[in-house]
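Peer 1: below is the structure, and that's it, no one-letter string:
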């Protein structure tokens, strides 16, 4: 019996070292070598300081910035610790009200803009943290940002195009614009 207990304890210790120490260290080291940016959270750095991640949205509400998708995380928007979809179905009155409120906020921020509001500006993504919007959503906001920043709309279109990523592998997903990267480019252009 004592031999069985000793064997069980040795196996527990061995597996703890392998799965709890050696494996995580090996995976972390491999990630540092093969994909260092992703291993460090895909951080976006400005003036030597991290200002955000390319993978997690940020809330922008000033008229001189492009706004991202609404966040489904509560109580703090874009909180990675509470990533979750809203789980509201298309017939749920709460979803309709949230979308209506967001449309009203967009219309209030730019009353002259009578274009249809792109759906990604009024609905949260599956994770509630999406850092990207469609090129159409960026184009919709362009007049407001141009007026607030006193920038030529053609210059903003260039910035949108420069910050638009195509489909993954040429076929998966849709073209998208990272809102934080675009807003940093707008900051740079407005100097």
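Peer 2: Perfect, thanks for sending it. Keep in mind that this is a model prediction, so the values were computed, not measured.
Peer 1: going forward, measure contacts and count neighbours with C-alpha atoms only.
Peer 2: OK.
Peer 1: could you pull out the strands for the chain?
Peer 2: In the chain, strands defined by DSSP state E lie at 43-46, 49-53, 132-133, 164-165, 176-178, listed in chain order.
Peer 1: want to throw the ones you listed into a markdown table with mean neighbour count and distance to residue 6?
Peer 2: Rendered in a markdown table, the data for the strands of the chain read as follows (neighbours: other Cα atoms under 10 Å; distance: least, Cα to Cα, whole Å):
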| stretch | mean neighbour count | distance to residue 6 |
| --- | --- | --- |
| strand 43-46 | 14 | 47 |
| strand 49-53 | 14 | 48 |
| strand 132-133 | 26 | 55 |
| strand 164-165 | 18 | 57 |
| strand 176-178 | 23 | 56 |
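Peer 1: try it against this one:
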């Protein structure tokens, strides 16, 4: 069985913002339709097929109901993400991250609650700025009908990679707090 597009499975338009109510409704509908208990008297092949469809339904719901996973999925549908892809982050972002990483390294030797709080506030601001930028671009993509969508997707891809980087920084900050 070929992997079915999750948006098609749920009969939803390919957008970054999905109708949560329609998504849940379709998930429950498919969960009932493909529940393995209803097929216990069927052949092994039919049971295997139903189990595969049930698994697909669960996986699709996990991806489409999570905004970050949905972004990654939409980007992958447009061939914007490849396994082992070595994405090059913008130079100015990398310079900012170099400063943040230096501050984190300094905290390993000299734990300072005030510096930790300042660094956390700085990361909060960066995350908020990225979130706003992401929202603008995903809204723009969802409102356009294919025109210039590739350039918008490239911007979203860049934001997605920067967010992933900041999540790793956030994890390091949380370790210092613990």
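Peer 2: Right, received. Where do you want to start? Everything numeric here is computed off the predicted structure, so don't read it as measured data.
Peer 1: TM-score for this pair?
Peer 2: After superposition, the two chains reach a TM-score (TM-score structural alignment, normalised by the length of the second structure) of 0.25; 80 aligned residues with a Cα RMSD of 5.9 Å.
Peer 1: quick one: the strands of the first structure as JSON lines, columns for distance to residue 97 of the first structure too.
Peer 2: Below are the strands of the first structure laid out as JSON lines (distance: least, Cα to Cα, whole Å):
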{"stretch": "strand 43-46", "distance to residue 97 of the first structure": "34"}
{"stretch": "strand 49-53", "distance to residue 97 of the first structure": "30"}
{"stretch": "strand 132-133", "distance to residue 97 of the first structure": "21"}
{"stretch": "strand 164-165", "distance to residue 97 of the first structure": "30"}
{"stretch": "strand 176-178", "distance to residue 97 of the first structure": "26"}
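Peer 1: tell me what the helix ranked longest in the second structure is packed against?
Peer 2: Counting residues, the longest helix found in the second structure (DSSP state H) is helix 113-143. For helix 113-143 of the second structure, the helices and strands in contact under the criterion 3 or more Cα pairs under 8 Å, 6 or more residues apart in numbering; DSSP states H and E are helix 91-109, helix 149-177.
Peer 1: between that helix and helix 149-177, how many degrees?
Peer 2: Counting by axes from the mean of the first three to the mean of the last three Cα atoms, to 10 degrees, helix 113-143 of the second structure points 160 degrees away from the direction of helix 149-177.
Peer 1: neighbours of residue 34 of the first structure, how many?
Peer 2: 11 (other Cα atoms under 10 Å).
Peer 1: any idea how far it is from residue 24 of the first structure?
Peer 2: As judged by Cα to Cα, to the nearest Å, residue 34 of the first structure and residue 24 of the first structure stand 15 Å apart.
Peer 1: most tightly packed of the helices and strands packed on helix 113-143 of the second structure?
Peer 2: helix 149-177 (a mean of 16; mean count of other Cα atoms under 10 Å).
Peer 1: show me what that one is packed up against.
Peer 2: Looks like helix 149-177 of the second structure contacts helix 67-77, helix 91-109, helix 113-143 (3+ Cα pairs under 8 Å, 6+ apart).
Peer 1: tabulate those (CSV), appending distance to residue 51 of the second structure.
Peer 2: Shown next, in CSV, are those (distance: least, Cα to Cα, whole Å):
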stretch, distance to residue 51 of the second structure
helix 67-77, 23
helix 91-109, 45
helix 113-143, 33
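Peer 1: the ones you listed: which one's closest to residue 155 of the second structure?
Peer 2: Among those, helix 113-143 comes nearest to residue 155 of the second structure, with 7.3 Å by Cα to Cα.
Peer 1: what residues of the closest one count as buried?
Peer 2: Across helix 113-143 of the second structure, burial judged by 16 or more other Cα atoms under 10 Å covers 116, 119, 120, 123, 126, 127, 130, 134, 137, 138, 141, 142.
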